[in-house]
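# just coords:
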């Protein structure tokens, strides 16, 4: 299992300092939607790519239209894994998949508020994608276990599944039990008093 750390709703300097602290523990660092909106791809994704050239960066652009254009721009900026929303049209997601294939890169389909039947359809249509089971952050982790279990059932045959939304050290065993490949952690690390130590604890738990 891999650890993805989401950095969002902060300024560029603070984000850079966080990456410096957690980079040894994080397999993937997520450049959050707000950072990209506040600073644009050039000053967020492209900047961090130059600053940390060996790091894997997920760019949470949350594409829902203009898939080919937005994905191409993100890859050109240095992003490794852009995101497209699962409620987007299949045509849009397919355009994203085509650009990902062109660049030889991965992409993530975000399943935020996507119903079970739609999840099943997407899993069958895009089995090569990384699918993110995503509990809304406003839920504060409530219902994560049920959501993960039900969504994994619909994603039979999918190679890579991530989970986000209130992931804690206590929920890591559940994610591993369900076959989740990527655990996405945000404030549990980024708001901790010792980010380096907390990230290391999560890394140890997911890789154990």
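Received it, and whenever you're ready, just let me know what you need. Quantities reported herein were computed from a predicted structural model and do not represent experimental measurements. Numbering: from 1, shown residues only.
# every contact and neighbour count from this point should use C-alpha atoms.
OK.
# pull out the buried positions in the helix or strand residue 122 falls within.
Of the helices and strands defined by DSSP states H and E, residue 122 is found in helix 116-125. For helix 116-125, the buried set under the neighbour-count rule, 16 or more other CA atoms under 10 Å, comprises 116, 119-120, 122-123.
# where along the protein do the strands fall?
Taking DSSP state E as the test, the strands found in the chain are 2-7, 28-31, 57-63, 81-85, 108-110, 130-134, 160-164, 182-185.
# angle of the third one against strand 81-85?
It refers to strand 57-63. What separates the directions of strand 57-63 and strand 81-85 is an angle of 20 degrees, with axes from the mean of the first three to the mean of the last three CA atoms, to 10 degrees.
# tell me what angle strand 57-63 forms with strand 2-7.
Computed with the same axes, to 10 degrees, the direction of strand 57-63 lies at 60 degrees from that of strand 2-7.
# can you tell me how far residue 72 sits from residue 21?
Residue 72 sits 30 Å away from residue 21, going by CA to CA, to the nearest Å.
# which of the strands of the chain sits closest to residue 39?
Ranking the strands of the chain by their distance to residue 39 (criterion: CA to CA) puts strand 28-31 first, at 11.0 Å.
# what lies in contact with that closest one?
Applying CA atoms under 8 Å, 6 or more residues apart in numbering, the external contacts of strand 28-31 come out as 2-8, 19, 23, 44-45, 55-60.
# ok now it, how far from the chain's centre?
The chain centroid and the centroid of strand 28-31 are separated by 7 Å, computed with CA atoms, centre = their mean, to the nearest Å.
# another one to put next to it:
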């Protein structure tokens, strides 16, 4: 089980400062979609240059032209690139093929997927590396979480690793750990804290205990 830090509401310099605080307690740094929209793939490039030993995920939420976009993110230094689980099968295949060629990984984000079990099974067969259950900001605002969907995915997936994102905090982390996802993705649960390093350290300790 690894801890991924999601960076959404920062600029490049802010992201670098934040990661400096917590780098020894996280495994993956995610350049969130808002950062990519605001700063472009330069954000991925600069974070990878600043922290070459950390795994960097580019949260592009690819929907089309997947092979090309994976290639661009890879050239910028991304180790893992996200595609939407709702994308066409041809797009998923294109993303997976390009990533394999470049030695990168694909995470399929299940945000807005209606039939989680069926789609997870298909994505697993299409060869994605991770399948991520994700309660987005807009659903978190009305009290939803992804923990139930995680157990659904774990019950059908044979090859892909699993990831969970959306509103995970120190208080809810034990519930997540029980289901043993491969990747636990935390944003505000770390970035919103006064002492970010302490929050990341506590979360990492819980994850390591498993």
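Nice, I can see it. As the structure is a computational prediction, the values presented were derived from the model and not from experiment.
# got a TM-score for the two of them?
Here the superposed chains carry a TM-score of 0.93, computed using TM-score structural alignment, normalised by the length of structure 1; 205 aligned residues with a CA RMSD of 1.4 Å.
# which elements pack onto the helix holding residue 122 of structure 1?
Contacts defined by 3 or more CA pairs under 8 Å, 6 or more residues apart in numbering; DSSP states H and E place helix 116-125 of structure 1 against helix 144-154.
# what residues of the helix it packs on count as buried?
Applying 16+ other CA under 10 Å to helix 144-154 of structure 1 flags 144, 148-149, 151-152, 154 as buried.
# please apply the same query to stretch 52-62 of structure 2.
Within stretch 52-62 of structure 2, the residues that qualify as buried by neighbour count (16+ other CA under 10 Å) are 54-62.
# now do the contacts for residue 112 of structure 2.
By CA under 8 Å, 6+ apart, the neighbours of residue 112 of structure 2 are residue 86.
# over to residue 21 of structure 1?
Remark: with contacts taken as CA under 8 Å, 6+ apart, residue 21 of structure 1 is in contact with 195-196.
# what do you get for residue 162 of structure 1?
Going by CA under 8 Å, 6+ apart, residue 162 of structure 1 touches 130-133, 180-184.
# what do you get for residue 176 of structure 1?
Contacts for residue 176 of structure 1 were tallied using CA under 8 Å, 6+ apart; they are 1, 206.
# and it, how close does it get to residue 150 of structure 1?
Residue 176 of structure 1 is 15 Å from residue 150 of structure 1, where distance means CA to CA.
# ditto for residue 52 of structure 1
From residue 52 of structure 1 over to residue 150 of structure 1 (counting by CA to CA), the distance is 37 Å.
# please apply the same query to residue 26 of structure 1.
Counting by CA to CA, the gap from residue 26 of structure 1 to residue 150 of structure 1 is 27 Å.
# can you check residue 5 of structure 1 too?
According to CA to CA, residue 5 of structure 1 and residue 150 of structure 1 sit 24 Å apart.
# repeat that for residue 91 of structure 1.
Where residue 150 of structure 1 is concerned, residue 91 of structure 1 sits at a distance of 26 Å (CA to CA).
# now residue 144 of structure 1
Using CA to CA, one obtains 10 Å as the distance from residue 144 of structure 1 to residue 150 of structure 1.
# next: residue 193 of structure 1.
Computed with CA to CA, the distance linking residue 193 of structure 1 and residue 150 of structure 1 is 34 Å.
# next: residue 185 of structure 1.
Counting by CA to CA, the gap from residue 185 of structure 1 to residue 150 of structure 1 is 20 Å.
# cool, and residue 167 of structure 1?
The gap separating residue 167 of structure 1 from residue 150 of structure 1 is 17 Å, by CA to CA.
# map residue 28 of structure 1 onto structure 2.
Residue mapping for residue 28 of structure 1 onto structure 2 gives residue 28, with TM-score structural alignment as the criterion.
# with distance to residue 108 of structure 2 as added columns, please give the buried residues of stretch 52-62 of structure 2 in JSON lines.
JSON lines is the format used below for the buried residues of stretch 52-62 of structure 2 (distance: CA to CA, whole Å):
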{"residue": "54", "distance to residue 108 of structure 2": "20"}
{"residue": "55", "distance to residue 108 of structure 2": "17"}
{"residue": "56", "distance to residue 108 of structure 2": "16"}
{"residue": "57", "distance to residue 108 of structure 2": "12"}
{"residue": "58", "distance to residue 108 of structure 2": "12"}
{"residue": "59", "distance to residue 108 of structure 2": "10"}
{"residue": "60", "distance to residue 108 of structure 2": "11"}
{"residue": "61", "distance to residue 108 of structure 2": "8"}
{"residue": "62", "distance to residue 108 of structure 2": "9"}
